[in-house]
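Engineer: just coords:
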């Protein structure tokens, strides 16, 4: 619940402390239970980064990353190329602005001194939002610095538990260009499909 969140760090594509504490808590509560984790999109990026940061010192027995952004800097460049990507960019920005507004109502003393609220209101892209909010709250020098430091592709080589990664070649946001083809180690199974073709197959099956 937001009422119980007092941390200065809210939205951040590379913030792994929350998942680390949750996994550690569950492991302490149920030490004999096998724990698995699944992340999608930005959540997948956070999950893979966490797995890479902690390496063998992790209580999970397996994980799955679905449509991870992998490289935030590459995805930032990609999302501004064509009209369909710009549509997603705008929709995501509106969602982030709403999230920030909700958070400010609950955490005004914390967030008002960290973020540029006028900039947030004027944001027309995810990059704008990250410049006026995420970068400042996370204390990154620039937006590109934030993207580079929080990209899971830089950590995937250190993953030491079985990890299933599912990506699509025609994802409108998480581009194939960001997939770390060569960095995946033997613990990682990378499954890549064509989203459009798979969707057609599902439609045929339903009808």
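Structural biologist: Sure thing, it's come through. Remember, it's a predicted structure, so these values are computed and weren't measured experimentally.
Engineer: use CA for all of it now, contacts and neighbours both
Structural biologist: Noted.
Engineer: mind checking how far the spatially most central residue of the chain is from residue 136?
Structural biologist: Most central in the chain under CA atoms, centre = their mean is residue 42, positioned 1.8 Å from the mean C-alpha point. Distance, residue 42 to residue 136, using CA to CA, to the nearest Å: 19 Å.
Engineer: over to residue 161?
Structural biologist: 33 Å.
Engineer: go on, residue 145?
Structural biologist: Taking CA to CA, one finds residue 145 at 12 Å from residue 136.
Engineer: in terms of neighbours, single out the busier of these two.
Structural biologist: residue 136 (20 against 12; other CA atoms under 10 Å).
Engineer: helix or strand: which one has that one?
Structural biologist: Secondary structure assigned from DSSP states H and E places residue 136 in helix 135-138.
Engineer: tell me the buried residues in the very next helix or strand once past that helix?
Structural biologist: The element immediately downstream of helix 135-138 (helix or strand, assigned by DSSP H and E) is helix 143-150. By 16 or more other CA atoms under 10 Å, the buried positions in helix 143-150 come out as 143, 144, 146, 147, 148, 149, 150.
Engineer: run through who's touching the next helix or strand after helix 143-150.
Structural biologist: Next helix or strand after helix 143-150 toward the C-terminus (DSSP H and E): strand 163-168. Under the contact criterion CA atoms under 8 Å, 6 or more residues apart in numbering, strand 163-168 has outside partners 62-68, 176, 187-195.
Engineer: here comes the other one, which I'd like you to weigh against the first:
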């Protein structure tokens, strides 16, 4: 449902995979070693989850995280996505897909009357922006009092200082969906093992190394993988 910090399913997966974390020493083959990665909305979910776990992340088997194009502050992102060229090229199409999902929820609940106990069906059908969809559908479905409460709860910036495992956050300053002045700074990290890597160019999840790159190599995927490998090899013996 595109909730920017919903991590219940991620937590279930980590719990299942990480069940072997106490099986032996750090390099024992039976011991879980988990690296988390995500992009766009999924990047915020991963970063928010790791920040919420804090010092408990290593015990869960998590050794590192690497994320790209992170919408750290949804309240700052929403006006950008709903404005100008972004609304024309992206938001209009995206809102249509969410409205379709909402109709599926209406059907699964047994019709308009039953769904109206959860969210305002007609407001969702009339929504034309992501902000309106978040306010009329996402927020009430997940128990928030409007989009402001939902955005505040999904803001990852205040959690960065609590991250306890190496995490790379790869963003572009020309990403049309994000307000660059709202991106976190080293002051927000406050000494946590978080790398904020900001490129001047790359748009949203572009990162192509070039038109002639072998196999259409994407810089983001290669860089996230490189960081996870480095963190695994460097930090493995330093964590419980």
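Structural biologist: Structure's in. What do you need? In this text the structure is predicted, and so the values were computed from the model without any measurement.
Engineer: so what does residue 99 of structure 2 match up with in structure 1?
Structural biologist: The alignment partner of residue 99 of structure 2 in structure 1, by TM-score structural alignment, is residue 97.
Engineer: how close does that match sit to residue 88 of structure 1?
Structural biologist: Separation of residue 97 of structure 1 from residue 88 of structure 1 (CA to CA) stands at 14 Å.
Engineer: of the two, which one has the most company?
Structural biologist: Between residue 97 of structure 1 and residue 88, counting by other CA under 10 Å, residue 97 is the more crowded of the two (20 against 17).
Engineer: contacting residues around the closest residue to residue 42 of structure 2 other than its chain neighbours?
Structural biologist: The shortest distance from residue 42 of structure 2 to any non-neighbouring residue, by CA to CA, 6 or more residues apart in numbering, is to residue 4 (7.4 Å). For residue 4 of structure 2, the contact set (CA under 8 Å, 6+ apart) comprises 41, 42, 44, 45, 74, 154.
Engineer: one more pass at 6 Å, please.
Structural biologist: 41, 45, 154 (CA atoms under 6 Å, 6 or more residues apart in numbering).
Engineer: now name the helix or strand holding the second one.
Structural biologist: When secondary structure is defined using DSSP H and E, the element that contains residue 45 of structure 2 is helix 41-53.
Engineer: which one in structure 2 is aligned with residue 21 of structure 1?
Structural biologist: By TM-score structural alignment, residue 21 of structure 1 lines up with residue 12.
Engineer: now do the strands in structure 2.
Structural biologist: Here structure 2 has its strands, by DSSP state E, at 34-39, 62-68, 167-172, 194-199.
Engineer: kindly list the longest helix within structure 1.
Structural biologist: helix 83-111 (DSSP state H).
Engineer: residue 165 of structure 2 versus the closest residue in space to residue 37 of structure 2 that isn't next to it in sequence, what's the distance?
Structural biologist: Among residues not flanking residue 37 of structure 2 along the chain, residue 66 sits closest, at 4.9 Å (CA to CA, 6+ apart). Applying CA to CA, the value for residue 66 of structure 2 to residue 165 of structure 2 is 10 Å.
Engineer: need the counterpart of residue 3 of structure 2 in structure 1.
Structural biologist: Checking TM-score structural alignment: residue 3 of structure 2 goes with residue 12.
Engineer: what's the neighbour count on the nearest residue to its match once chain neighbours are set aside?
Structural biologist: Closest residue in space to residue 12 of structure 1, ignoring its immediate chain neighbours: residue 134 at 6.3 Å, by CA to CA, 6+ apart. When neighbours are defined as other CA under 10 Å, residue 134 of structure 1 has 24 of them.
Engineer: which residues in structure 1 does stretch 149-164 of structure 2 align to?
Structural biologist: Stretch 149-164 of structure 2 covers residues 145-160 of structure 1 once aligned (TM-score structural alignment).
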